[in-house]
Structure formats: C-alpha cells, structure tokens
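**Q** For reference, the sequence and a predicted model appear below.
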Amino acid sequence: MIWPLRRRAPAMPVAAGLGEIHARFKVAHAGFSLDIDVNLPGRGVSALFGHSGSGKTSCLRCFAGLDQPAEGYLQVNGELWQDSARGIFVPAHQRAVGYVFQHANLFTHLSVQRNLDFGLTRIPLAQRRIAREQAVELLGIGHLLERLPGKLSGGEQQRVAIARALLTSPRLLLLDEPLASLDLKRKQEVLPYLERLHAELQIPVVYVSHSPDEVARLADHLVLLEDGRVSASGPLKETLLRADLPFVFEEDAEAVVDASVLAHDARYGLLQVQLPASGISLQLPHAPLPVGTAVRIKIKARDVSLSLQQAEDSSVLNLLPAQVLAVISVTGQAHVLVRVQVGAEQLIARITRYSCDRLHIQPGQSLWAQVKSVSLLSSSCGAGEQA
C-alpha cells in the first residue's frame, strides 16, 4: 500500500539514538494487549517473529502510524515520529514509511508503470531518494511495465508492490508477511529480490513473518513476540542459540552461520564453503557459485552429532573440530543441546542425555562435530537451495 502523500511533516530530530530504531508501544484491545519496548538496528532487516496472535501486525500498524497507542514512543534513525509524553504524533500519511501487505493491493485498472508512478508522484521531487529505474532494476520488473496486474503472477505482483513502496523513498520499510499468500515456487521467486534490497539499500526493514526459514534467510536482528510481549530481541545468530527460549528445544532448533565459497567439485556436485576467520570448511550439494561469494547457511541441531575422535571412515561429509561451550538440559527431556564453538561460529547439537553422559561431555572439552546436513539459505548471488 502507498500512502497518498503530498507533503511530509518535517522530521523532529533527537540528539541521542542516531543509527537505531527505538519503539515503545502500549495498546489495549478487547482480549489482547500489546506492550513492547525494543531497540532495532538502523539498517538491515529486523524480523518480528511469533505465532498468530502474538502481536506482529499490531506492532507494524504502530510503526506506520495506523494505530495511535495511548502510550507510545518511536524514533527512527534520529527522527522522532511519536512521543506520547510530549504530545507528539506524526500521522500515518506524513510518515516516511513504505508498507507492503500480504496481498499486493495494486490498482487493477492501472498498468505496472502507472502503479509505480502513483508511488513516485506522491513524493515531492526534493525528497525523492530512489529513482524509478533503480526500483525497477532491483525488483527485476522492467519487462512487466506495460502489463495490468491481472496479467501478473502472485510473485510478480508482490515485486511490483515492493517497488512501488520503495518509490515513496521511505526511511522505514514495513513488510507484513509479504510471502504468506504465495506458493513455494512464487516464494522462491521473490526471496532473491528481498535479499537484494537487504544488500544494496540503506533503508531499515521491519519484516513480519511466522516462517522460520524466511527469518533465518533474511534477518539480521530477531524479535520474538509472545502474547503481545517481547520474549527475546537481539542479533539473529545469537538469539537462535539462547537456551532460555522455548523454541530452542523444539525439533527446528538450528544455528545460522556465515561463510564464503571456496570451490566447487563438478564431479560430485559439491560446493565447498569456508567459515570466517578460520581454515574450517564444509561441503554441501549445490550448483556452482563464484569463488568468494558470501553465503548464509543453516545447520539444524538434529543434524549435528558429536564424537571424541575424528572418524576416519564415515559417510558424513563434514567433520569439524569443536570446543564445548555449554550443555543445556531441561528436566524431563530425553535430549540435551550442546553448544559448541567451531572457528568463529557456534553450532548446536541435539543428542540424548544418555550419549552426553556416556561421552562425559562438559564445557571446555575438545571434540568433533559431525554435520550430516547443511542448507544454503542465501548468497550474494541470490541463490538458495536445500542440501
């Protein structure tokens, strides 16, 4: 959705907090209340993650100014948009916000070109920071400009909606489950373009999703919401490993790791990637990528086993030297999680309590992590494939 802006309210600068987003909202509805206080990075993607009814969309509506909390504060990279204590509230149509919903909400009687023009012409020339050509190229929609929305796939419609939002030159981009209405094929079509926005634009993004894979692939910062409250907030990789969060002990517990491409074995179809600041590498089935390409990979805790000795005859491709950081258990659980350091990165292994006791695993111990499966989430080339 594009707000029909003619002129924006002048930004209200604040001395502190430049380079971050500070949001504090208290909203009471019948049967539900929202009470959050978070600091988010001033660039990159911050994901709001939680089950249905946790308050994700309510948060986004407060960011956009669609809801006015009785108590609220919002500062975006040095601009004050709301402070209920001082009687300040910049209304929705004057906020420099781009908002994309689950459904594209394009004007069906207008061509793609004219939909884009609607976003662009709402903003005075002096305030435009993103050119039409840049948005068209970023979202790969140049060949669609003369089409009507009814002639587009769901993924194409969402790419046009995102481009239209960008043409309002927002200082904050809000994406409310933009892939939820798409099938898997269309999601895979759109995700590389979202990665490009992340890599090439300075605009901070708040991304709402209930999909763990989307969050792991796109986010830098993770905010976990439960019943209208923040149960965790922090850098993605650190937050996924927190032992005090309930999802850590679910089947999908995982670690997200950054790496770079070293080589490709054409004979066996294996991509070799290297972990940062170490000589440690992993192999995974994947098509070739250019050497040096930055990639993000996901390793599930259930796909990591531990051994006191380096196995010499094993079908497991990835045998990594590791050091135990912590052993995490919960009363009544048959399994424990073992958090290990591998180079500059951390992984988690989900093993039985019996195996943990039999191997006498304890913090500080050196051992071998055997990684059975690795998923390539994303790359700077926009590729992503399950290993």
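**A** Yep, that arrived.

**Q** use CA for all of it now, contacts and neighbours both
**A** OK.

**Q** Spit out the contact partners of the spatially most central residue of the chain.
**A** The residue lying closest to the centre of the chain (CA atoms, centre = their mean) is A219, at 2.1 Å. Applying CA atoms under 8 Å, 6 or more residues apart in numbering to A219 gives the contacts G44, V45, S46, A47, L236.

**Q** gap between the nearest residue to the first one once chain neighbours are set aside and P192?
**A** Here the nearest residue to G44 in space, its sequence neighbours aside, is P204; by CA to CA, 6 or more residues apart in numbering that works out to 5.1 Å. The gap separating P204 from P192 is 17 Å, by CA to CA, to the nearest Å.

**Q** Reformat the contacts of A219 into JSON lines and put distance to V324 and secondary structure next to each item.
**A** Output for the contacts of A219, formatted as JSON lines (distance: CA to CA, whole Å; DSSP: H, G, I helix; E, B strand; the rest coil):
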{"residue": "G44", "distance to V324": "31", "secondary structure": "coil"}
{"residue": "V45", "distance to V324": "31", "secondary structure": "strand"}
{"residue": "S46", "distance to V324": "30", "secondary structure": "strand"}
{"residue": "A47", "distance to V324": "29", "secondary structure": "strand"}
{"residue": "L236", "distance to V324": "21", "secondary structure": "helix"}
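
**Q** Put this next to the previous one:
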Amino acid sequence: MTLSVALRHRFAGFTLDVDFQAQAGVTALFGRSGSGKTSVINAVAGLLRPDAGRITLDGRDLANSETGRFLPPHRRGLGYVFQDSRLFPHLSVRQNLLYGRWFARHADRIIFDDVVALLGIGDLLDRRPGALSGGEKQRVAIGRALLSRPRMLLMDEPLAALDDARKSEILPYLERLRDQTRIPILYVSHAMSEVARLATTLVILQDGKVMRAGPLGQLMSDPETAGHLGAEQAGSVLSARVEAHDDDGLTRLSTPLGQLLVPQVSAAPGHLLRLRIHAQDVMLSLTAPQGISALNVLPATVRTVMPGTGPDVLVQLSVGQDHLLARVTARSATALALNPGRPVFAIVKSVAVTRRD
C-alpha cells in the first residue's frame, strides 16, 4: 500500500510545501516543533484542506485540488491516534473499543479479541479511562483505531505526553503492531529514539519542506542526514539478532557489522531487534588496538568524510555488509589521514549502547 503526498498550503508566516511517498511499514515524519509534521498528517486525515496538491492512497484520490475532490475524514478509511488518547471518559475500555469497531465495514468477534491480545489490554476492558495510566490509555486508543479496520494508521506524537517509563511500556506494543499487522503507519515524532526503533522509512521535515526521505537505515548512516538531525542525533541503525547472554551481564548480538557485545538485553536468543550506535560513540584507529577496555573492534574502510557543524567531521565507514557513522574531530581526521579507501578499525564501547538504543 502506497501513500503519495504532494501538497502546498500557506499559513500566516509559514508555507507547507511537501512531496513524499509512504510505503508499507512505518513511515516517520521527523522534525523539530513547527516543521509542519502535524499539518501534513492532518491533511492526510482530512482535517486540513490544502490550498493545492494531491493526496492518494493506493491510487485513490483522498484530495485533489485540480479536480476539486476532497473526501471527508470518515470516508478515507484511516485510523487516527492523537497525542492525547481522547477516550470517552463515560465509557468503559470495552465500550471505547466497540465504538471504533462501529465504523468498520466488516466487524467480528475474532478481530476484537486479536486486537485486545495484540495490545495486552484484556485486563482493562471493564475499567474507565480515569483509572488507566497514560500508557494504558494510549494502548486503548490504538486499539480503538485498529478496530475501525483502517487502510492506514495515523499516529501524531502518540508518546510525547508520556514519561520514560510509560514510553518503555508501550514501545514493544508498537513494534508488535508494525511486525504483526499489515497496516501501514504514518508516524509523527520529534524523538529520534522512537523513530530509530520503529520506522522503516524516514521523512525529515524542516520549515515546511522535505529535506531527506528514504529507508531509515540508509539515511541514518549517511553523513548528509546528520546536518538535519543534529550532531548528537547522528548515528547508525542496524538490524541485530540475539545470539547469547553471557554470565558477566553482556549480550552477544549478530549484526551486519559482525558480532557486538552490549549490556544485557531482555530478549531471548534468536530474537530480532534494532541497534542504534551514536556516531559520537565510535572511535577510530589505524592499527588494531591492544590493551584497551573497549570490547567491540571492527575492521572498516573509510567511505566518505564530511565536515560537521563545528570542529568535527562525520566519517562514513564500510563495515561488513553495512555502514557505520563515526564523529571525530577534524584534527584527528587530519592526523589519521582519513580519506576514502583508508582501512581503519572502528571501536565501540559496550557500555555506550544503552537500553534506549
């Protein structure tokens, strides 16, 4: 399923002018506050009528300024999860969920039970929203949207109002939603930790325009993307498989870069996950280091070197079957003669990879 968005809309002192496509999986709209993320998702939902442009879902026009077509929200077949859950306070969780199912063209008991199991809300069905935590409310809101049988799910900063503990609670459910359903998701966030964990496609917005768009892994390891994310957010996102848990509290991961040791992961051997390595946590050496505390030493080759925003440079490395991004000072890059083709060793401290990564 493909969503195509090409629109232009003028606000007071701000013009939204975007053009991108969202494929299957999770497409994340990422950018700072005021970049136009919510305006885009509202246009897709039918809550904003753009001045010009066209929005199509699987070739069907949701909005087209040339033909004058503009489907109202209830005819678009989309589910919307807002930053606040917007549950009906006078209804139980079960009744809130059934309200979403009322909109479905084909509703049945099996789908209801599947959604309840997927989101782990079976014990909440008889409660009212006032008795739920923030994370529980959001899971119910997602369930209500799913039970409307949407062709696509829209999520606007669904975790922004939650503390870190509640975010950690709900993120695994969002991963299950991505992996176990075929419903494409358009996900708005300004938190790169969420985007790196959930997205398959990344669209970076700045001042109402698309700066970069493409597969998440490819963009995250591209030095040109770092300028739009900020130096502290720059890094690489890798697929990984849990190999084993060692007795000293470390977990061995199999990645396209090779084996990596990280602090123990709460997942069984064989489990697939994502790993984020920040560019600032990667050191470089011309020779295989000895007598150091870092456990992850990876043979690599310099691919590109790009000046950063200060006295630093971003170095894209070819490692194994993938790429890794390193952030070092320009002085170090000069001293090491870091030019394309240069063989180096990339060093990643195990403890630099946190649970959030």
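**A** In hand now; what should we look at? Everything numeric in this text was worked out from a predicted model, so none of it was measured.

**Q** At which residues are the helices of structure 2 located?
**A** 37-45, 93-102, 109-119, 134-146, 164-180, 192-198, 216-220, 223-229, 330-335 (DSSP state H).

**Q** Could you export those helices as a markdown table, including mean neighbour count and distance to L125 of structure 2?
**A** Compiled in a markdown table, these are given as follows (neighbours: other CA atoms under 10 Å; distance: least, CA to CA, whole Å):
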| stretch | mean neighbour count | distance to L125 of structure 2 |
| --- | --- | --- |
| helix 37-45 | 22 | 28 |
| helix 93-102 | 20 | 5 |
| helix 109-119 | 15 | 9 |
| helix 134-146 | 25 | 9 |
| helix 164-180 | 15 | 17 |
| helix 192-198 | 20 | 27 |
| helix 216-220 | 22 | 36 |
| helix 223-229 | 19 | 40 |
| helix 330-335 | 14 | 58 |
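
**Q** what range in structure 2 matches stretch 46-64 of structure 1?
**A** Alignment of stretch 46-64 of structure 1 against structure 2: residues 27-45, by TM-score structural alignment.

**Q** ok, back up a step: ok, the residue nearest to G44 of structure 1 touching A47?
**A** No: if you go by CA atoms under 8 Å, P204 of structure 1 and A47 don't touch, sitting 11.0 Å apart.

**Q** Show me what A23 of structure 1 aligns to in structure 2.
**A** With TM-score structural alignment as the criterion, A23 of structure 1 pairs with V5.

**Q** what about that match, neighbour count?
**A** 22 (other CA atoms under 10 Å).

**Q** which residues sit in contact with it?
**A** V18, D19, F20, Q21, V44, G53, R54, I55, T56.

**Q** with the contacts of A219 of structure 1 in mind, which one is nearest to H210 of structure 1?
**A** Using CA to CA, the shortest approach to H210 of structure 1 within the contacts of A219 of structure 1 belongs to A47, at 9.6 Å.

**Q** Test my guess that the closest one contacts S211.
**A** No: A47 of structure 1 lies out of contact with S211 (CA under 8 Å); the separation is 10.3 Å.

**Q** The two: which has the busier surroundings?
**A** A47 (27 against 14).

**Q** Next, work out how far apart the nearest residue to the more buried one once chain neighbours are set aside and S379 of structure 1 are.
**A** Nearest non-adjacent residue to A47 of structure 1, counting by CA to CA, 6+ apart: Y207, 4.6 Å away. Plainly put, Y207 of structure 1 is 19 Å away from S379 of structure 1 if you go by CA to CA.

**Q** any idea what H221 of structure 1 aligns with in structure 2?
**A** By TM-score structural alignment, H221 of structure 1 lines up with T201.

**Q** And for A163 of structure 1?
**A** By TM-score structural alignment, A163 of structure 1 lines up with G143.

**Q** Ok, L144 of structure 1 next?
**A** Checking TM-score structural alignment: L144 of structure 1 goes with L124.
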